[in-house]
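Engineer: would you be able to build a 3D model of this:
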Amino acid sequence: MSTPAFPSKTTLEPSIARWKTPGVLDALQTRRVVLLAGARQCGKTTLARALHQPQAVIYRTLDDVALLAAARADPHGFVAHGNGLMVIDEIQRAPSLLLAIKKEVDENPTPGRFLLTGSANIQSSPGVTESLAGRVAHQRLRPFSAGEIARVAPAFLARAVREDWAGLASSFTAVPGHAPAAPLSGKDAVLMQALRGGYPEVQSLSDKSVRRWHQDYVQALMARDLQDIAHIRRKDSMAKLLEVLAAWSCKLMDVSAIGGQLALARPTLESYINALEALFLVERVRPWAKTDYDRVSKQDKLIMTDTGLVTSLLRWQFDKLRLDADQSGKLVEGFVFTQLAAQLDAQDEPHSLTHYRDREQREIDFVIETPDGMTIGVEVKAGSAVGADSFKHLVWFRERMLQSGTPFVGLVLYTGEHVLRFGEHLWAVPMHVLWGA
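Structural biologist: Presented below is the predicted three-dimensional model:
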């Protein structure tokens, strides 16, 4: 039986500027090796090829069977070159290259000699002992954000810090060939974009074709990339686990409860979840824990990294979804996570993204901490109505959890159309601010 092929790369992708491009270019100016990692088909290869003129770059993809064989047979000869840039695509398929690259860049430390792309966390590959510590800059690429599709800069965090909400467009702007077929506003716009997800290839497909693309994508991952990073004996259980995790997305991590739906021993289940994390399909949001308050939850929040995959795996339909408060709430929260994560990845300095929950069921969906010490609390509401009660957990958190004098902004992102002030540093903000200019 032949190995399933990955869905073809989109021809529309090059027209979309990626928020990570400046970060990758800056890293190539100062670091010997840059590793651009992210899920399959999120646009890593296109970004890498767009950085320089093709004639100035040595480009080698390890999806090519002959090149992969050469890399494994003679790692040092494969990576040897001058001061120019060598791009090696899908580095996780030949982990032995890392030692050869280390030797090469130690002998010639000129910056910008290697750009590696990986569709799996290279440190998760069997037998990897070399981390390239001190030599490599790590860059994460995600599927398209709504802001990238709308061709705007990642301005949300700067607006939140300044509490500047002036001059924003009042609705979702459809981009021909990429966004939903007709311009929509409010909740419907968010749900339509979340149903499609951010993978470049799906943006121009019909709704039916989007679901088929996601199914083919998962099938190919199970058949190919999983084998590079883990020895999965029961592919049927892994496929079922992915569906369970889609239903679990945006909930607190509970391995025992997840395992109750599968006939897997806990160590096996944990190794399978780790493998899906290594493929950038699921992600953990750590709990906010800067406190001695012993009633704060220490559980991670599990989130699937593309909402389109969630809806395809669960076979959700727009007409039913928009009327189901539980499903739409979960989907909108996951969609907001993907947008916030893309915004954070685009920043020059690292920001932390956590969540807060305690035993009294006080919960803040996302807590962002900036490098200069500001804390931004974000609550997500799928509905278009907002009131003072929507801010009660944010107010409690500000007054009881933060040290006196810590700058704090509390935001409720909702699907209405107006920016509304509910007290000092407390704002109800339309969700379209995440992709607004």
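Engineer: rest of the way, CA atoms for contacts and neighbours
Structural biologist: Noted.
Engineer: state the next helix or strand along the chain beyond the host helix or strand of residue 87.
Structural biologist: In the assignment (DSSP states H and E), residue 87 maps to strand 85-89. Next helix or strand after strand 85-89 toward the C-terminus (DSSP H and E): helix 97-107.
Engineer: is residue 28 in a helix, a strand, or coil?
Structural biologist: helix (DSSP: H, G, I helix; E, B strand; the rest coil).
Engineer: please generate a structure for the following sequence too, so the two can be compared:
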Amino acid sequence: MYPRQTTQTVLRALDEQAAVVLLGPRQVGKTTLALAIAEERAANYLDLEREADRAVLGEADLYLDEQAGKLVILDEVQQMPGLFATLRGQIDARRRKGLRTGQFLLLGSASNVLLNQSAESLAGRVRYVEMPPLQVDEVGADRLNDLWLRGGFPDSFQAASDRASLTWREDFLRTYLERDIPALGPRIPVATLRRFWTMLAHTQGGLLNAAALAEGLGVSGQTVGRYLDLLVDLMLVRRLMPWHENVGKRLVKSPKVYVRDSGLVHALLGLGTLEALLGHPVVGGSWEGFCVEALIAAAPAGTEPYFYRTSAGAELDLILRMPNGEVWAIEIKRTTAPKLSRGFHNASEDIKASRKILIYAGTREVPAGEETRAMPLATAIALLRGL
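Structural biologist: Next up, the predicted model:
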């Protein structure tokens, strides 16, 4: 097991709040993390995809009354949406007895479903933590290219070979398309959704063009929006919104779209080796998406991510607006030569950036002109973790 940064985040949250919701796609390591926490604390674990465990909660209040003082871990909690009202009553009753924190750890793989289910019932009683795939500082900077190629799902990253890793990711995609997505309710032809996902991989990091996607799939723009919402909800795709605060500038208003795990990008495109990836047109978009996800995951809780682009050519790959009000301007390039365009500096001035960073493929942090630092991805992650 690799030590996960999310573990400490969850433990702190349990020490401060009655309930914690741990969000993340399937197979990202949520259950492994929860069971590790259960070994450190008095806890009971239930997997609500198992009929027997759901039956235990047939009389939920009776069961949960017996568990007072213990951490109750409920996996795939979105399977029992009616449970949230019961949890609210339990939390309030325990508060009256002086039990205020560390009562429930809820795991789920559909963010909007869980947020909607819990928002009303558990308002003021819950904290949300998102668990990303494995990160560079968890596996070591010497495994950077492996992590980029294979992605951060633990079973994919730790596979015995690149071929075995690719096979795991192909099986993962098939399971999502054939079982997990239909289980959420939407009836979408498997072949259509697979094609849509693959089209997103081909245009990794590009502006959303719903009309072009709709034409390619033979569906309406509204249907494309529904497909995209579904993959975003499952935390498999990111919709990165444009910065919108510069009055008088002609800003791009469409979001950028990324398949969030680089390994899934490569599986959708059939790229099983680093050599195949480096020779493919998606290499730049893949590297950008890999870095964007890593930087957002490392940023402090409450950080807001954006990108910036104007019709005049000013552009930033990533903007991080920190909880303390600082604005970081970040450019990402798969190059060993730390050079920046005039458009980067113009964009940084437009947004009044507090810090300007170039993520590049070199191994050292060096100046890149006009108060800009060029640095490897691992250095930038360490900088964000230290905030």
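Engineer: one step back: packing partners for the strand holding residue 87 of structure 1?
Structural biologist: Here strand 85-89 of structure 1 touches strand 57-61, strand 114-118, going by 3 or more Cα pairs under 8 Å, 6 or more residues apart in numbering; DSSP states H and E.
Engineer: if I look at residue 199 of structure 1, how far off is residue 39 of structure 1?
Structural biologist: In this view, residue 199 of structure 1 and residue 39 of structure 1 are 9 Å apart by Cα to Cα, to the nearest Å.
Engineer: if I look at these two, which residues touch both of them?
Structural biologist: residue 143 (Cα atoms under 8 Å, 6 or more residues apart in numbering).
Engineer: hmm, residue 29 of structure 1 is touching residue 110, no?
Structural biologist: No. Under the criterion of Cα atoms under 8 Å, residue 29 of structure 1 makes no contact with residue 110, lying 9.4 Å away.
Engineer: so the two - more neighbours on which side?
Structural biologist: Neighbours were counted for residue 29 of structure 1 and for residue 110 using other Cα atoms under 10 Å; residue 110 has more, 18 against 13.
Engineer: that one: what secondary structure?
Structural biologist: Here residue 110 of structure 1 is recorded as coil under three-state DSSP.
Engineer: which ones are touching it?
Structural biologist: With contact set as Cα under 8 Å, 6+ apart, residue 110 of structure 1 has these partners: 32, 83.
Engineer: let's see it at 10 Å
Structural biologist: Residue 110 of structure 1 is in contact with 28-33, 82-84, counting by Cα atoms under 10 Å, 6 or more residues apart in numbering.
Engineer: equivalent analysis for residue 363 of structure 1, please.
Structural biologist: Residues near residue 363 of structure 1 by Cα under 10 Å, 6+ apart: 296-297, 355-357, 379, 392-394, 397.
Engineer: how about residue 81 of structure 1?
Structural biologist: Residue 81 of structure 1 makes contact with 58, 104, 108, 113, according to Cα under 10 Å, 6+ apart.
Engineer: whereabouts in structure 1 does the longest helix along structure 2 align?
Structural biologist: Using DSSP state H, we find that the single longest helix of structure 2 is helix 283-298. Alignment of helix 283-298 of structure 2 against structure 1: residues 328-343, by TM-score structural alignment.
Engineer: how close does that stretch sit to structure 2?
Structural biologist: In the superposition against structure 2, stretch 328-343 of structure 1 averages 1.0 Å from its aligned positions (mean Cα distance after the TM-score superposition for structure 1).
Engineer: got CSV for the helices and strands packed on strand 85-89 of structure 1, with mean neighbour count and distance to residue 316 of structure 1 too?
Structural biologist: Formatted as CSV, these follow (neighbours: other Cα atoms under 10 Å; distance: least, Cα to Cα, whole Å):
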stretch, mean neighbour count, distance to residue 316 of structure 1
strand 57-61, 17, 36
strand 114-118, 24, 30
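Engineer: got a markdown table for these, with distance to residue 347 of structure 1 too?
Structural biologist: Formatted as a markdown table, those follow (distance: least, Cα to Cα, whole Å):
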| stretch | distance to residue 347 of structure 1 |
| --- | --- |
| strand 57-61 | 27 |
| strand 114-118 | 20 |
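Engineer: perfect, I'm done here.
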